[in-house]
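Engineer: Just the structure for this:
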Amino acid sequence: MALKLRLARAGTKKRPFYHIVVADARSPRDGRFIEKLGTFNPLLAKDAENRVVLDTERAKHWVSVGAQPTDRVLRFLDAAGLVKRDARNNPNKAKPGEKATQRAEDRAAKAAAIEEAKNAPKEEAAAE
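Structural biologist: Take a look at the predicted model:
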């Protein structure tokens, strides 16, 4: 049985609240779970002490048994000092896409053409 440490959504519409649970990977997000490990309230400030409440001993046990945490739960475990999470690095994320680079090249070509048009009559007048 593949186990996951993941978030199960609770709360009302537009007011999310999550339970950190251990569940079978095949069960639904808010469905059956094996054990509740803590809570996560994203509406609280990031520095609030009860934003993430986690039973670290039980989380450590489930990770040692082989439960795979999701990315968000892995962040919580890393903050608690239980698991090391590697920093992600995507150097291509900030680069513009193909259409944006094409538009920039077109704008640069138009600007160069306009500059040439402005400078051309002055050069002809200076030659005479």
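Engineer: okay, CA-based contacts and neighbour counts for the rest of this
Structural biologist: Fine.
Engineer: how about whichever strand or helix holds residue 37: buried residues?
Structural biologist: Element membership for residue 37, per DSSP states H and E: strand 35-40. By neighbour count with 16 or more other Cα atoms under 10 Å, strand 35-40 contains the buried residues 36-40.
Engineer: Following the chain onward from that strand, which element is next?
Structural biologist: Where DSSP H and E defines the elements, the next helix or strand beyond strand 35-40 is strand 52-54.
Engineer: Name the surrounding residues that touch that following strand.
Structural biologist: Here strand 52-54 makes contact (Cα atoms under 8 Å, 6 or more residues apart in numbering) with 20, 37-41, 76.
Engineer: Go again with 6 Å.
Structural biologist: For strand 52-54, contacts defined as Cα atoms under 6 Å, 6 or more residues apart in numbering pick out 37-40.
Engineer: Now the second one, please; I'll put the structures next to each other:
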Amino acid sequence: MVTIRLARFGTKKRPYYHVVVTDSENPRDGRFLEQVGTYDPAKPIESARIDLSRVDHWVGVGAQTSTRVRHVLNDYRRATQAIA
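Structural biologist: From the prediction side, this is the model:
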């Protein structure tokens, strides 16, 4: 099954995440099909960079989002619509 989830980067106690599309059986920070964005929980959600068109494409072809990614996407969509 294809999953959209977070891959952890950054240093100890300073996490930084890449939003990646990967097979659900791959390790958390392992091989991925496509990187669709970045997310830093220490900064406001508006500073995240997520390609929503690619996320919508992958969801349209059957990819499942993790719970945390679903929350991040909802917050990001809400924040970008408030700015526009």
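Engineer: re the thing from before, for the buried residues of strand 35-40 of structure 1, which one is nearest residue 67 of structure 1?
Structural biologist: Distance to residue 67 of structure 1, by Cα to Cα, is smallest for residue 37 among those, at 12.7 Å.
Engineer: Relative to residue 54 of structure 1, how far out is that closest one?
Structural biologist: The gap separating residue 37 of structure 1 from residue 54 of structure 1 is 6 Å, by Cα to Cα, to the nearest Å.
Engineer: In three-state terms, label the residue minimising distance to the centre of structure 2 for me.
Structural biologist: Centroid-nearest residue in structure 2: residue 19, 2.8 Å away (criterion: Cα atoms, centre = their mean). For residue 19 of structure 2, the secondary structure call by DSSP: H, G, I helix; E, B strand; the rest coil comes out as strand.
Engineer: Contact partners for it?
Structural biologist: By Cα under 6 Å, 6+ apart, the contact list for residue 19 of structure 2 reads 5-6, 35-38.
Engineer: Which of the buried residues of strand 35-40 of structure 1 lies at the shortest distance from residue 68 of structure 1?
Structural biologist: residue 37 (14.0 Å).
Engineer: Could you dump the buried residues of strand 35-40 of structure 1 into a markdown table with distance to residue 116 of structure 1 added?
Structural biologist: Converted to a markdown table, these look like this (distance: Cα to Cα, whole Å):
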| residue | distance to residue 116 of structure 1 |
| --- | --- |
| 36 | 70 |
| 37 | 69 |
| 38 | 67 |
| 39 | 65 |
| 40 | 61 |
